[in-house]
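S.K.: Predicted model and sequence follow; I will ask about them next.
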Amino acid sequence: RRPVESALITPVLVVSLVTGVAMAFKPVANVLLGPGSAAAISQALKPPAYPAVPVAKNLDWQKIVQEAGDRFPQAQFRSIALPRKGGGLITVRLRQPAEWLPNGRTMVWFAADTGQLVGARDATQARAQAQAFNMIFPVHTGKMAGALHQLIMALSGLVLCVLGLFSCWTFWFAGGVRGKVKRTVPQGVGSKSV
């Protein structure tokens, strides 16, 4: 009934749907991003190989932070993670100005037993499919282009809610009861003769 409003909100709903499905189901993201995307994403997320070792008690944390900052001087620190089960790397995660992902995907890894630099990965130099994969979350959540983007994505969520309410209202009240067809049974059908 309101074609202008529908035409304006439909692309936003499509973007919200596609990015949401791509985040929830990695195979969908691989299909969307094209051939070779699964390998590119896996390579961009995989840490370097290092044996499982316990975290040393006397690590120089200041040196670790300083070395990560020197490696990517324009980046903001986002997190430092201790080794996961079966791993031996301390992960420093940073966000560079060119990255859309709020926490960034630029990583620096240090050995948990010695504190030595093991590897670093610049997310802005990753393959195109991996960079596109990193953009899915900020596009979906409205973290890409400031307040206007957040408002538009919030509006898409509100529209979905209103559409759901209207559907329920139409089914239960507006069309459901009145739309039922009354069935009449012809005389003689279903009656038993004794």
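M.R.: All right, it came through fine. Residues are numbered from 1 along each chain as shown.
S.K.: CA only for contacts and neighbour counts going forward, please
M.R.: Fine.
S.K.: contacting residues around stretch 156-170?
M.R.: With contact meaning Cα atoms under 8 Å, 6 or more residues apart in numbering, stretch 156-170 is reached by 9, 12, 13, 16, 176.
S.K.: Apologies, that question was intended for stretch 27-34.
M.R.: Residues contacting stretch 27-34 (Cα under 8 Å, 6+ apart): 21, 22, 23, 37, 38, 129, 132, 133.
S.K.: switch the cut-off to 6 Å
M.R.: The contact list for stretch 27-34 (Cα atoms under 6 Å, 6 or more residues apart in numbering) reads 22, 37, 38, 129.
S.K.: In a strand, the third one, correct?
M.R.: Read it as residue 38. No. Under the criterion used here (DSSP: H, G, I helix; E, B strand; the rest coil), residue 38 is helix, not part of a strand.
S.K.: let's bring in a second model and compare:
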Amino acid sequence: MIQKVHLWIGIIIGLFFSLSGLSGSILVFDDELDVYFNANLWRVEPQSDVMRLDEATHKVQSYFTGHAVLLARLPREPDHSIEYWIKKNEVLEQVYVDPWTLEILGRRDEHAGFLGFLHDLHVHLLADDYGLFVNGILGLILLLTVLTGLWLAWPGWRKLVNALRVPRKSTRFASWFALHRSAGLISMLLLFVVALTGAAMVFYKPTNAALVAVFGGPGLSEPPLIEHIEPHDIQKLPSALLRTAESEIPGANATWLRFPVKPEMPFVVRLKYPDDSHPNGTSYVALNSFSGDVMMAHDAKSSGTGQQIADMKYPLHIGTAAGLSGRMLIFVTGFIPTILFVTGIYTWWFRRNQTLNKTATSFRSVSLDSDPSVAENECNVITEHNRKNQS
């Protein structure tokens, strides 16, 4: 039964696992590749120590009047532009602005280009929120595939070394089967972590709640809304709010800004400690955009154990939890599902053909000169045996 579950999961959705792994391998270095291939959007010439954030934001808001400016990704390097996220007619558009000259360097849809396509495929299966949900379910199925593979392939600790070897001088079937087994055993833990963290990110709300409940809080809560707004109130400049946020969590640097799309919504700053393995950081400060008061502050170093575990989902998924070596390890792991899919399909196809050939030989061996009732009975037995093997 376990063998059939493992087999048919691999046959039916093994191609999905393969595409997900290959796209994930490339996306491990998404930022570096994007900057390299789209230097016209990212590269700028620094002209001072202080970027003109307020003027750049005002220019984007004025240029896209009538459209919501949602986010701003602040430069990760001194020679990087500011990336603004604009919502235009239910489509997210990215706009790149030189923070010193205020030149709009370019704009593109969220999933434009090859890397954008890969990101949409890897996360949403090219089907928006529906694809995201299906992706989470498929991640859970991948967990089942890994566990059934472990059950079938585990040789015991004493025989483990031999099970990891791929014989050089052997039949093609034996070599491919050994490759399937050894690749699965070697990568099993990493595949389990990638599948688990991927599914956990899709279903992040119940996952985070469960982790905080089991391992303890405090967890990350939603920032409150602004209760009282006077008609004459004016929103403060982004740079002033950013400075307040960074002073609230000393030692952490701002990475993202979330602008309020409604007056009662807070201005949210995301921050990152230098030793935080999450590329975007896991600290947040929500501010009243009119008064500048801090409404909520979430310091990653003061989080409960449950929230700290929850914050590790993405770093584990992309390998940054172990630095560059971890990213390289995840990059290589992304190719394993393709190896398992190809070798698994081949061994299944080979065994199926062997069964069919044996059946055909058995039919031919039935003597036409023998008692017809005996011949008919032998044919029935062979047919029933073949049916069970194929079911």
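M.R.: Cool, the structure landed. From a predicted model like this one, the values you see are computed outputs, not experimental measurements.
S.K.: got TSV for the contacts of stretch 156-170 of the first structure, with distance to residue 121 of the first structure, secondary structure and neighbour count too?
M.R.: As requested, the contacts of stretch 156-170 of the first structure are exported to TSV (distance: Cα to Cα, whole Å; DSSP: H, G, I helix; E, B strand; the rest coil; neighbours: other Cα atoms under 10 Å):
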residue	distance to residue 121 of the first structure	secondary structure	neighbour count
9	38	helix	15
12	33	helix	17
13	34	helix	18
16	29	helix	20
176	58	coil	12
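S.K.: out of those, who's nearest residue 125 of the first structure?
M.R.: Residue 125 of the first structure has its nearest neighbour among the contacts of stretch 156-170 of the first structure in residue 16, at 26.8 Å by Cα to Cα.
S.K.: And that closest one, what's its match in the second structure?
M.R.: In the second structure, residue 16 of the first structure lines up with residue 194, judged by TM-score structural alignment.
S.K.: Distance-wise, check that match relative to residue 129 of the second structure.
M.R.: Going from residue 194 of the second structure to residue 129 of the second structure by Cα to Cα, to the nearest Å gives 20 Å.
S.K.: In terms of helices and strands, where is residue 93 of the first structure?
M.R.: Following DSSP states H and E, one finds residue 93 of the first structure within strand 89-95.
S.K.: what's that strand packed up against?
M.R.: The contact analysis (3 or more Cα pairs under 6 Å, 6 or more residues apart in numbering; DSSP states H and E) places strand 89-95 of the first structure against strand 76-81, strand 106-111.
S.K.: Could you dump those strands into TSV and include mean neighbour count and distance to residue 147 of the first structure?
M.R.: Converted to TSV, these look like this (neighbours: other Cα atoms under 10 Å; distance: least, Cα to Cα, whole Å):
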stretch	mean neighbour count	distance to residue 147 of the first structure
strand 76-81	15	21
strand 106-111	25	25
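S.K.: Residue 231 of the second structure - that's part of a helix, no?
M.R.: No. Counting by three-state DSSP, residue 231 of the second structure is not part of a helix but coil.
S.K.: Any chance of TSV for the contacts of stretch 156-170 of the first structure, columns distance to residue 167 of the first structure?
M.R.: Output for the contacts of stretch 156-170 of the first structure, formatted as TSV (distance: Cα to Cα, whole Å):
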residue	distance to residue 167 of the first structure
9	17
12	20
13	17
16	20
176	11
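S.K.: of all these, which comes closest to residue 149 of the first structure?
M.R.: residue 12 (10.3 Å).
S.K.: dump the residue contacts of the closest one.
M.R.: No contacts exist for residue 12 of the first structure under Cα under 6 Å, 6+ apart.
S.K.: From residue 72 of the first structure, how far off is it?
M.R.: Using Cα to Cα, residue 12 of the first structure is found at 35 Å from residue 72 of the first structure.
S.K.: Spit out the contact partners of residue 108 of the first structure.
M.R.: Here residue 108 of the first structure is in contact with 91, 92, 119, 120 (Cα under 6 Å, 6+ apart).
S.K.: Identify the farthest-apart pair in these.
M.R.: 92 and 119 (10.6 Å).
S.K.: Pick out whichever of those two has more residues nearby.
M.R.: Looking at residue 92 of the first structure and residue 119 with other Cα atoms under 10 Å, you find the greater number of neighbours at residue 92, namely 22 against 15.
S.K.: can I get the contacts of residue 108 of the first structure in CSV with distance to residue 68 of the first structure?
M.R.: Listed next are these as CSV, based on distance: Cα to Cα, whole Å:
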residue, distance to residue 68 of the first structure
91, 10
92, 7
119, 10
120, 9
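S.K.: sorry, back to before: and the angle for the strand holding residue 93 of the first structure with strand 76-81?
M.R.: Interaxial angle of strand 89-95 of the first structure relative to strand 76-81 (axes from the mean of the first three to the mean of the last three Cα atoms, to 10 degrees): 160 degrees.
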